[in-house]
Every structure is written in structure tokens, then in C-alpha cells.
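Colleague: sequence plus the predicted model coming up.
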Amino acid sequence: MINLLREGFVMPLGPNTETSLDTPDTPDPLDEEELSALDAHWRAANYLAVGQIYLMANPLLTEPLAPEHVKPRLLGHWGTSPGLNLVHTHLNRVVKARNLDAICVWGPGHGGPAVVANSWLEGSYTETYPDITRDTAGMARLFRQFSFPGGIPSHVAPETPGSIHEGGELGYSLSHAYGAAFDNPGLLVACVIGDGEAETGPLAASWHSNKFLDPVRDGAVLPILHLNGYKIANPTVLARIPEPELDSLLRGYGHEPLHVTGDDPHTVHQTMARAMDEALDRIAAFQHAARTEGAAERPRWPVIVLRTPKGWTGPAEVDGLPVEGTWRAHQVPLPAVRENPDHLRQLERWLRSYRPEELFDEHGSPREQVLACVPDGAHRLGANPHTNGGLLLRDLPVPSLERFAVPVDKPGATAHEPTRVLGDLLAQVMADTGERRDFRLVGPDETASNRLQAVYEASGKAWEAQVLSTDEHLERGGRVMEILSEHTCQGWLEGYLLTGRHGLFSCYEAFVHIVDSMANQHIKWLRVARRLPWRRPIASLNYLLTSHVWRQDNNGFSHQDPGFVDHVLNKSPEVVRVYYPPDANTLLCVSDHVLRSRDYVNVVVAGKQPCFDWLDLDAARAHCARGAGIWDWAGTETDLGEPDVVLACAGDVPTLEVLAAASLLRSHLPDLAVRVVNVVDIARLLPMEEHPHGMPDSEYDALFTPDKPVVFAYHGYPWLIHRLAYRRANHPHLHVRGYKEEGTTTTPFDMVVRNDLDRYRLVMDVIDRVPGLAVRAAALRQRMVDVRYRHHDWIRAHGADLPEVAEWTWSQ
């Protein structure tokens, strides 16, 4: 554990004490030499940021700037970059002075030029990309590659050393920062929050993360709220409200603000240095009190409020319009440099205003003064191993499944709640990682609702706020995380995984849509990171979606939506995986696989209600390894013949309905050859050219036949199956039943009837599609129609399902 305390520290002020960083009696924290060095580093970073946006040649202005030195397409964001450079410069100072283990999450990720510039200055960029040397030639490559074909993105992307957060979409920086800090007691995580990002709902909720941060077992998060006043074209809310109102807001969130305001570099450097020292002294005091003195009171952690002009040090005015300090500085302040000679002159004046000859030697390398504040080795922000979490990742100790599997003597003879069985496995994982503390379970207030409460035997729920005698399972330092914000849960887990740990996100199926866009961003991150040889694989992001569409009959239509899978399967095939285990033992096998996996986003959809046990553990393992297979015990085809029809299913309730339909067909049409196929890994339906788990055509045709009718009962929206299988030979014979937005508060079986997924409708589908059955089995079809009508009347009279449905069991 790194001790953040400095000699002679002062305990932090109380929560209601006004704090002033600038008083007549307060000495400047920086002497002239330190001030000059910090300013040199800041100017160098600013120069490099501007150069990346504009230049493709003449990086050190050794000749007059000409149009051909400027990129033909100007892309990037200047407005936030000088503020980010200031933060990076001052983080360098305190990390080096205090020997800190620190990383930074850059919320305004579109300020990529700043973070790349600082990585190049400190040398971590060249270590990662040896061709981008720290000299004139390397600087030229650095400039040219930015937002250029074949180069790097304009955001703080996976390609950027030291990054765990792209920031292309705003709202998630603070939750990522806390996720990184959990179970990292020696780590300081600084987090720059742009004032545009601060307007988002996810960011607003993530301020409450400090109620879950344990000062003993977790690291510290230092939020830095950067108010430069503007978004793309509008003012920002927090920059325009009175400072006392802003302070009240931040104090209400549980923070104590420290303000840094100004546009004079000398003053801002001194005030920023003082704020950093004060913030870190307070953090050190809180950790010391909790770790050595047993203090139990929740700390009021510091937050730095940094107010600097948008586009600071850039052009003050362009074409007669103000730029610096306005929204016009957001992206490219001088947009017509190649065509407009005045813009070209302004750009050259702007670049030379940083006095590059003082910052870089004759070879283009940063001068000693520029690097005076830069830490060494892994203490550099671009080289900290926590930002390349696979370097720190250990295998998760998943116990033997035999300890948790349910006995299955014959299919359908017993029933269990699959997620409750999984909860016992997760409890053991939680217990086995108790000392190493690298596994967390997150979810929005639903751990017990989703039948996973066995984990409380190994760890309580993290909680640092008030505790009442009626509360249960709350625990300081707990590793079960519950907050009624899916965004915050996702952000915590992403930050935790990206810094080298493991976890699982349990959520109601309908409401995981809240994080659709976050899942998209993480998938894109993984897709890029997998192609970077220096990025080591991290633990997969695992979703357990339960309380699903078919058993939300109590909550009703608002809780019925299985479409998250459709969203995920639109994404990079090399990253996404979707599983539909049909019973408890297959859920154990799937969970064992996803918890051990790397660099994937795994979606597991499983029920929490009692479900028939179809497969013993050995059969479940074999079935999950195949991903899709024939359940010969459920069908009526002979070993040497072909099926007349294939009944396929994916999902626990569709599996139940298919087996019930197969049982009806066995009884009423015993000569009909029925094949039952269950699909666990939905990507198996794709061609092998489209997904790593896809089947070759020969295997698909052997399983589903090239020309027989296939009636497919699917958990989600039926058109997804058509989309996955549209290139297969038998697609014209494929008929899919699934959820079609028919829901309400009703009985469990009525949900499947409303969506034509029920066993009686499936039997009718078989009769309608197998040649010759329409006439031969007309009476049976009529009976199936009649049962559905009787069901309709029965549930309205009795409030429960038909006895033959509620009491149905599998028998051969």
C-alpha cells in the first residue's frame, strides 16, 4: 500500500468549513524553477496537440509554414485540450513528488491530442510504438497519423497508452474511475469530467459512487470537474450556475470542492499545484484514519473544480469573431488554413507562441526542463500497468461444477431454479477470491430477486452510507454492488475489468437496454484492443439476464423486452457471444465458460423460476460444447430415417413448449418422425464465415436438414433467427415463433399463447407445414385450436393456467 501522507500533513477541514486556496498568508507551492518547468511541459503538450490537429510536415517550423504542410482534412478537438494538458502536467508533478501509483480517466475523450501528446513527451508512446520516436522524425509521424487514414482516432482510444476510457460517448468517466479504484488500495484514480459530460444522466448518478468506496480496501478517486463553459454550440449548465450553487450540489453529493480559476498561466499553475496538494493531503488523511485508526465515518472526498477558458492559448479571434473562451474553440478554430492565407498566418503565430525552440532541442527531442516533472517507469500515466489490465489479470478460481450440479436421473423428472443453482457457484467464487479481492457481482438492486443471494454468505453488499437496524447484508468493503442505476453498474464493472479483475452483471432482461450504448462502446473497445499486440486480454464482460420476458407475467408489458440480444449480435462477431441455457446444469456449464473467458462480451439469458432439469452435468457439458444439438430422447425419428419435421428451440420457456409439443405429437401422431434440436449458443446459426462459432453449411444441413420444415421456438424476437439463418439452404422452410410485443399482467402460459409460442400453436404449425398432414390431422389441429380457446376462458374465470398445463410433466 502506497502511503500518500506527506510529512506534517493537516487533517482535512470539516464538511461545513469554507476552503480558500488563495489567501494573503498562503505561500506559493511552486518556486520559480518548478513553475518554469511545469509551464514548459504544459506549453510543449499544447504545441504537440495543435500540431496533431493541423500539421503533416514541418513539425518544428524550421521553415515558414506553407499550405502543403497542413493536412487536407482538419479533424480533432482543440477546445478541451489545453485544460487536459494542464491536468496531466500537474498530475505528473504530484505523482513524481509523492511516488504515487496513479492513473487518469479522461472524460473529455475527444481531447485525444492532449493525452497522446503527453504520452509522447513522457516516452510511453515511443515504447509502445517504436517508430514514433522522440525526435523530429517521430514528431512528424505523430502529427501526420492523428485523424488521418491509416493512423489513429481523434479520441482517447484503445490505441492510446494509459487509457481505459475512450470518451467518445460522454457520461461514464466517473463510474469507470471508481471501478478502477475498487479493490486497488494503493491506486489513485484521477478523473477529468468535462462540463458537457456533467450534464448527462449516467454521470449525475455516478457521483454517488463515493457511498460505495471503502477507504481501507479501495483506492481513491479524485474527480476534476473541468468547466470551460461550452459544449459544441451551447453553454454548459454547471459553468453558468453561481459558484455557491455548484458548491452546494457537489457537497450534496458528498464532496468538498477546491476551486482553480483563471486564464493567467502563472496564477493557474500555482493554484492548481496548491489544489492538488490539498486534495492529496485530504485523501491521505482519510485513508490513514480508516486504515490505522479504525475511523468509520464516511469521508467527504475532495473534488477539484477547474475553470479555464475553452481553447485557452489558442486564437482569440478568427474572421472578426471571438474564439478563445467560446464554443467556436470546440473543434478546429482555424478551419481554412490551406485556402485562407490569413488563417495560415494565424496558425503559424499560434504555434510559435509556445516558443518550440525552448521546448525541443535541435533533434526535436523534449528538453530537460520539459521533462523535469515527468515520473519514471511505470509511474508514468501512459505506462501504468493498471491501464493495460491484462498484465495484472489472474485466472479466476472457478470451482468444480460437480459440487453444484443438480442430479438428473431422467429428463424432466425434477425442477430447479437455474439462477439459484448458479448463485451457489458464485458464492464459492466470491469466497475463493476473498483475500485476492478481484471478483465483484454488480446489479441494480436485484441480486436476491434474481436468486443469487447465496453470494451474501461470502460477501455482503458494499455500503458506506447510513446503516439501519432493519438493513441486511450491508458491509463495508463488500464486493456485491447494488445501485439502482444500470449505467453506474456497467461503468463500475467496465472499470474493474479494464484494470485486470473479474466480474458479472446481473440484470432484469428488459432493463439491460438502458446500457445498450455502453455495451456498444465496450464491444468496440475490445474489438480494437484485440488487434493491438501490446494490449493484453482482459476478463470478459459477462451479463446474466434473468427475470426475462416469459416470466414477467407479474410485472406486465413494461418489463417484457428480449431485444438486448438483437443489439449485441449486430456488433463485432469476434467479440460478442450469446447463450440460452435451457436448465440449471447447462447454466452452470455456460457460466463456467464465460467466467474463464477473455476479451468477450457474453450475454447469458436464463430463468430464475423453477425449470425442469433436462440434462445431467455430463450431457450438459457436451451439449454446451456443441452449442446446438439433437435431443434424441425427445424426438421420434429413427436412427436410419430422416425426420419429417424439426422442432427447434432456444431458451428455457421455448424449450419447455417444444418438448410439450413433441409429447403431443408423439401421442397423437406416433408415425410422424420428429427431431428436436436445442440451441444454446445462438451464434451457431450463423455461417462460419460470419462468426467464429458459426456452423459450416454441411453441419447446419445435417442438423436442421436442407429441405424439411423447421418450426423454431425462440426466446426473443423471431426475426433475429431469420436474420441469422437467411443464407441457409432450408431458410424457405424455416418458421420461427417468438416474442412479438404481446404482453400484459397475466398467467405464465398466457404469455406464450399471446405470442403464438405455446405448445398447441407449435403442433398446429407442424400440421400446417408437413406435407400431407393438413388433411390427415385436421381433427387434431381443431382440438389444438379449441384448447387455446378454453385456455382463454379458463384463466379469466380462475386466474391460473389450465391444470393440464400447470401440472404437465415430461414422459416418454
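Modeller: Thanks, I have it.
Colleague: please count neighbours and contacts with C-alpha atoms only from this point.
Modeller: Fine.
Colleague: now the helix or strand encompassing residue 619: buried residues?
Modeller: Using DSSP states H and E, residue 619 falls within helix 617-626. Judged by neighbour count using 16 or more other C-alpha atoms under 10 Å, the buried positions of helix 617-626 are 617, 620, 621, 623, 624.
Colleague: in the stretch 201-350 of the chain, which spans are helices?
Modeller: 201-206, 237-240, 243-252, 265-292, 341-352 (DSSP state H, counting those that start in this stretch).
Colleague: let's have these in JSON lines, adding mean neighbour count and distance to residue 571.
Modeller: Output for the helices of the stretch 201-350 of the chain, formatted as JSON lines (neighbours: other C-alpha atoms under 10 Å; distance: least, C-alpha to C-alpha, whole Å):
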{"stretch": "helix 201-206", "mean neighbour count": "20", "distance to residue 571": "23"}
{"stretch": "helix 237-240", "mean neighbour count": "16", "distance to residue 571": "34"}
{"stretch": "helix 243-252", "mean neighbour count": "14", "distance to residue 571": "38"}
{"stretch": "helix 265-292", "mean neighbour count": "20", "distance to residue 571": "41"}
{"stretch": "helix 341-352", "mean neighbour count": "17", "distance to residue 571": "41"}
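Colleague: which one of those lies nearest to residue 419?
Modeller: Nearest to residue 419 among the helices of the stretch 201-350 of the chain is helix 201-206 (28.2 Å), distances taken as C-alpha to C-alpha.
Colleague: included below, for side-by-side comparison, is a second structure:
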Amino acid sequence: MKMITDITKNENAPLTDDCLTKLDAYWRAANYLSVGQLYLCDNPLLDEPLKMEHIKKMQLGHWGTTPGQNFIYTHLNRLINRYELNMLYISGPGHGGPAVVAGTYLEGTYSEIYPEVSQDKAGMKKLFKQFSFPGGISSHASPQTPGSMHEGGELGYSLSHAFGAVLDNPDLIVACVVGDGEAETGPLATAWHSNKFLNPLTDGAVLPILHLNGYKISNPTVLARLPHDELEQLFQGYGYSPIFVEGSDPEFMHQAMAAALEQAIHYLKQIKYNAAEHPGMERPKWPMVILRSPKGWTGPKIVDGKQIEGTFRSHQIPLTVSSASGNHLQMLESWLKSYRPGELFDVNGRLKKEIAEIAPKGNRRMGANPHANGGLLLKELRLPDFQQYAVNVPASGVAGEGDVHVSGRFLRDVISLNPQNFRVFGPDETVSNKLEAVFEVTNRQWNADVDSNDEYLAATGRVMEMLSEHQCEGWLEGYLLTGRHGLFNCYEAFIHIVDSMFNQHAKWLKMTSEIPWRRKIASLNILLTSTVWRQDHNGFTHQDPGFIDHVINKKSEIVRVYLPPDSNCLLSVMDHCLRSSHYVNVVVAGKHPSPQWLNMKNAVDHCTRGIGIWDWASNDLDCDPDVVMACCGDIPTLETLASVSILREHLPNLKIRVINVVDLLKLEKQSGHPHGLSDHDFDSLFTTNKPVIFAFHGYPWLIHRLTYNRTNNNNIHVRGYKEEGTITTSFDMTVLNEMDRFHLTIDVIDRVATLGSKGTYLKQKLMDKLVEHKQFICAYGEDMPEIKNWRWEV
């Protein structure tokens, strides 16, 4: 990007001696607190010689990244004060907790939230003891840490979270520290491209700070071993203007870092100015800082004859202290005293006033920024009346245009009503997933080149698409964590790519729900479509319904799974999910034309219950059923009702109860999930002794797992996906997995002993139908007319 003014002529002078002295003292104080967290349970100010009883029995944590992050945090404080910035800090390197805890403690935020960890000697002792200690806090920037909206327990997501956080936050700057080990992960490597989507006028800014300290756990990092020119060209190619800070001498590094951040902030201000004054300019080259410093900087240089600082050996605990470790206790004491704590803290353990001035005040402190506690900023969505989008269902079984297609119109108007508070995220699938109605009111946000044949691309848009499930999930998480709302739509088979990201977010929700000062955020809503049963043109690679198995492993207070059978039910479910908070809602729905079963009133009633008998399809009103036909999912519902129609035509005396499940976790026991049915209610639906034929959207054993301790469990026979698939017809997918209407009907015949010869003859006829089906599709490449044209007419 061509700058309107020459930023190199702006104030960029080195630090004054006084400022340099204070910055270095603040950094030393943060390093001292960090080492204390790793080792000490007593004697926090070294008022007496260090003894073994002052040392933790278990020394757990990570030192290697910590001094570099303390250095960055200190200098960002200065920058915030100088320019009155609204800045959020994201710690990407794994287990950088000591630095973030030290930073928030020094600025006062930590003690405000946890008064027992006071800014004095007693509070410092508690600060030290609690770290990586039973009943204490984690070794990374966990939800317990003020200012954290990104947990460093797993690497790779920091930069996506940062960019998600600044969407629709034009005055927010996120300083995102990226570890060079973290930079080798797939999600992080992808996330550098987020700068092609940022709108400098309507969004905030991300300042990536790539921290090159050279090593991972026991190996060198790739980026740290690149020659300077190659590294610079790499990030220029990504679309950044890298600013390098390299060295180990503290005085030099302080001056260099201050100058680099001054330059970066002027770049950011210039980009914002240009966007406002010169719309339509080419995509800016956003600044980033590349900080190269020794791993374990300022720590022990050599221990037991091996180099520590500047090597992988400083990654975790660089110096093990025990009664059998020789002079390590004295080495630790020397290390702690090298920070000269007497110059930093008064006799009561308070940071000296002249040093404390480095910290910003109030909500400008990074630990107090409200964006890191997004529930504080959360505003309810304005939602249209979903019932106004209802599909007309004069009779069960009428043809439909595609359930997700119908919900697209609802989402279109959600976007219109919430132009700065709601976004749709997806990996290049919004049109493919039949949500194209949203493009009637918005575009895909895109800040790279646009060709004449492109569609729906603009500098401002409410749809975020990039062909990376990691990126979309990370953007959305960052957006939600800072107090907004959104939806992630994805092909069902490929949502597994974010299994681990979902894990981390679910853990975050679980932990924050137990922290009083944390406020609830909007739910993570995931819409899965292009499902296993309608991947006939893509084949086996696109067929996997197992994400829901993964989801239900998480805490029952957090996860919800819905499988609406038709358009009106999907509308009801979507409205419910968008109104909810602090859940992960997974909704599985089809996008292809399919029968519609319930009018809107009945759909609302059914979805509110989550499970129920469809009396219009059943014939057991005045007696006990002979068999229960249960279904969960759109295609299982279709095949179940087709089976019921066969049974009622050929075996009219058979008493059938049809049960449809929308809320999957209704099948759990009430003691296992808040939505679960009591044993009494479950038994009243499924009986205590009748055969249950259950057609399920996913893997059959999930239903067995959910119902294993119910009274009638031994009589529940489940049909679902069993890893059979190919490029074939829609109906043949169900046949290959034996979840089709013919197999379901045969299951009933095999399990109801009273059917006699009528059942035997019908079973043979159905087996012949399966042969006929296979012959027909091989000859004509499509399903038999009786399958394609089937309608519910019982």
C-alpha cells in the first residue's frame, strides 16, 4: 500500500533514560513474579535466605516463552498510555500463563477480581503458590485469567481469534503474540490470510507479534531458522509490513521494541486514515512485529554443564530444585535476585509507585478490557418472527424445497436486523448449503482483488468465507468471545476438521460458567448440512455423521444437538438456538427437497417437547403398540414413515407407534442431561417390553449409548450409518446402510412374533424389492419411480 504520508518522519525517537529505566524495572518485576509462580510457595520477597520449605514440591509450568511475553506486555502498556489505545492482548504461545498473570497482577486487575491475591506480600505469596498447584490456576492463559479471551491450552487459534475479535470493532486493536512453534500449526499458518478480509474502515486492527525464540519442546522452529531475507519476503508475500526487533541486550532491545511499536501504531493509524479519506484504495499492508529474542531470556545460562538460555532446555522448568539437586537452590536464589526485587517492590510487597506508572488505568488495562469478557458487551439479537417463514403443510408429506433453503430467508432477515452484531461464517459453502438468500441483503466480506465474474464480494459484508474450517471456526469464536452473535455452516463430513477447536471452546464455556465474574456469551451455533444421506454425487469421502458423537462427550450443561425433520421444525430450532447463550448448539438438517410433515403450530409444539408421538402416523391410540417405530433426522424420518405405510397397507392389524426425536439428548437420562427424559416418561413413550425399531441419522451405537440403561434397552434395534457409501442414488445410500424402508419393515417382521405367514410373505416381497432396486439403479442410474414418487397417504 502506498502511504499518503511518510510514516518514518513521525515521532519515532528512542526512549528517554527515565522511561527506559522504568520499562526495564517493570519488565524485571514481571519476570520476578513469573519465576516466583513457577517455584515458590513462601518467602515471596526473599526476606530470608531461600530454603527447601519455600519451594513447591511439584514445579510445573513453562519458562521459555514467558520473559519474551513479559517484554511485549510491558511495551504494549507504554503504547496504550501514549496513544490512549483500546487494546486486547492474546497470548498465543502455549502455556504462557505466568506472563499474563504477572502482567495483570502488576496492573492491578488481578487483585480487583481476586481480592485475596492482594498487591502486597501476603497476596504475592498466594499468587505464587496457586500457580500450577492443586486447587489453583492453570499454566496457560485460562478463563480464570483477567483479560484472556483465548486459552493457550492448544496451539494454532490465536490469530483467527484475534481477527474475529476485531470484526465490527473499529476502535479495537488486538495485539496477538504468535509463538514460532505455534506458527507451524495448520490453523495458524492459514490465519495469516485473515488480512485479506479485514475492512480498515468498519473493523478494528490486529497487530501480530511473531515471537521467534528459536525452539519448541525439543526441536528448533522452522521460522526461526529461516534467513532474515527469506523471513521478510514470506510475510511481505502474506501481505504484511514486517518490523524486526532482534537481539538480547536489554537496553538495545527496549529501544528497538519501543521504536518498532511506534512505527506499527503509525502504520495502523495511517491505514485507518486512508480508509476514511481515500475509499477504494488498494488493500493495505498491515504492520506486524517480528521479535527475535533468546528462549528463556534472562534465566539461567548454564545448568549442570548444559546451556539453558537460548536453547530448548529452557522450554519448561529450566532448573529443577530438590533436596537431591545439589546447588540448584542457590542457583534459583541467584536467578531471582538478578531481577533486584528490592528495587521493584517496597517492604510490604507493593510495586513501587514510579514503576507502577507504566500500567494503563481503568479499562485501558489489557486485563480489564471488557472485550475479553464479551458477555459484558453482549446485546440480544433482534430476531424476526420465525413463524412468518413457515412452509404451508396442508397435509403431512407435501413436497418441500429444502429445509435449509427455507431457513436461509430467516437468516437473511436476521442479518438485516443486526447489521453490526451478527455474521455467518462458512468454508466457501454458503451457496452450496442453500443459504443463498442471505446474499439478497449482504455480501461476502473480501478485501483482495475482485474480477468481473465474481459474485457477492465487497469490502463490507456479513458473510465470512474462506476454504478453511479452522479459520471460520476461529473467526466465529473470536467474534462470540467479544460479545457478538453468529452461525457457522459446514458440510457435515468436514466439520470434524474443527473437532479439537470445538473441544477447547466447550471447555472454555464450561469453565467460564463456573467463574462468577465471567458473563455468558452467545452460543456457538453450528449448522451441519450436505449430510451423509445426500452425498450421492460426492461419494464415500463426504459421508460421515460422527461429529455429533464427539459433541455429546462434553459437559451436558454446555452441548445441545438437534435434528429437525422438516423446514418448520428447523425454523423453530434455529430461532431457539440464536436466542440461547453459553451453549454449543449443533443442528443437523438437509438442504435437498424433501417431504414436509408438520404445520408451524405442530412444529413449534414438537420442537418445544423435543420428542413426541406422531399420532397422525400411529394407530395405537386405544391400545398398546405391537411395535414402536422411532426416527431422528430428516432421511430416517422419511424412511420410517415409508416403512409405516408399507406395514399399514399389508399388515393393517399391526399396532404401530411412531416417535420422532428432534432434541437428541432427550434420550439421555434426566440425571445425565438437563434435557433428558425421566425413566417414567421414557418408558411411557418407548414402552417397557415392545420392540423398538429406531432409524437414526448417525452411527447406530450412539443411540445405544444414550439409552443403554433404560428399561427397554434390550428391545431397541437401531439402524443408521455404518460406513457404507459410494457415488450412487439417494435411496441406495439408505439401502447400503440397511436403513431403508424395506430393511426397517423386515426388522419389524423379525421382531413381532404374532405376524405369522402374512409377515413371512411380506418379508419375501421386500427382499425381492431390494433385488429389483439394485437392478434398476444399475440399469438406469436413478431410483425406481415408486421410490422417487412416494408420498405419505395413509
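Modeller: All right, it came through fine. Computed from a predicted structure; not experimentally measured.
Colleague: so the helix holding residue 619 of the first structure corresponds to what in the second structure?
Modeller: Helix 617-626 of the first structure corresponds to residues 600-609 in the second structure, going by TM-score structural alignment.
Colleague: what residues does residue 392 of the second structure make contact with?
Modeller: Residue 392 of the second structure makes contact with residue 599, according to C-alpha atoms under 8 Å, 6 or more residues apart in numbering.
Colleague: what lines up with it in the first structure?
Modeller: Under the alignment (TM-score structural alignment), residue 392 of the second structure pairs with residue 407 in the first structure.
Colleague: where does its match fall, secondary structure wise?
Modeller: Under DSSP H and E, no helix or strand contains residue 407 of the first structure.
Colleague: that one and residue 451 of the first structure: what is the separation?
Modeller: Residue 407 of the first structure sits 20 Å away from residue 451 of the first structure, going by C-alpha to C-alpha, to the nearest Å.
Colleague: again, but for residue 462 of the first structure
Modeller: With C-alpha to C-alpha as the criterion, residue 462 of the first structure and residue 451 of the first structure are 18 Å apart.
Colleague: same thing with residue 305 of the first structure?
Modeller: Separation of residue 305 of the first structure from residue 451 of the first structure (C-alpha to C-alpha): 43 Å.
Colleague: is it true that residue 279 of the first structure touches residue 286?
Modeller: No: using C-alpha atoms under 8 Å, residue 279 of the first structure makes no contact with residue 286, being 10.7 Å away.
Colleague: aligned counterpart of residue 735 of the first structure in the second structure, please.
Modeller: By TM-score structural alignment, residue 735 of the first structure lines up with residue 717.
Colleague: one step back: closest to residue 482 of the first structure out of the helices of the stretch 201-350 of the first structure?
Modeller: That would be, of those and by C-alpha to C-alpha, helix 201-206, which comes in at 12.5 Å.
Colleague: relative to the second structure, which residues correspond to that closest one?
Modeller: Across the second structure, the stretch matching helix 201-206 of the first structure (TM-score structural alignment) is residues 186-191.
Colleague: with the first structure superposed, average distance for that stretch?
Modeller: Following superposition, stretch 186-191 of the second structure is found to deviate from the first structure by 0.8 Å on average (mean C-alpha distance after the TM-score superposition for the first structure).
Colleague: quick check: residue 327 of the first structure touching residue 196?
Modeller: No: at 11.5 Å, residue 327 of the first structure does not count as touching residue 196 under the criterion of C-alpha under 8 Å.
Colleague: higher neighbour count, these two?
Modeller: residue 196 (24 against 21; other C-alpha atoms under 10 Å).
Colleague: in space, what's closest to the more buried one - neighbours in sequence excluded?
Modeller: Leaving aside its sequence neighbours, residue 196 of the first structure sits nearest to residue 231 (C-alpha to C-alpha, 6 or more residues apart in numbering; 5.5 Å).
Colleague: can you tell me how far the one you found is from residue 311 of the first structure?
Modeller: To residue 311 of the first structure, residue 231 of the first structure is 12 Å away according to C-alpha to C-alpha.
Colleague: then residue 744 of the first structure?
Modeller: 53 Å.
Colleague: neighbour count winner among these two?
Modeller: Shown here are residue 744 of the first structure and residue 311; by other C-alpha under 10 Å, residue 311 has more neighbours (27 against 18).
Colleague: so who does whatever residue of the second structure lines up with the more buried one touch?
Modeller: Superposed on the second structure with TM-score structural alignment, residue 311 of the first structure falls opposite residue 296. Shown in contact with residue 296 of the second structure (C-alpha under 8 Å, 6+ apart): 63, 64, 65, 66, 67, 68, 308, 309, 310, 311, 314, 315.
Colleague: brilliant, that's me finished.
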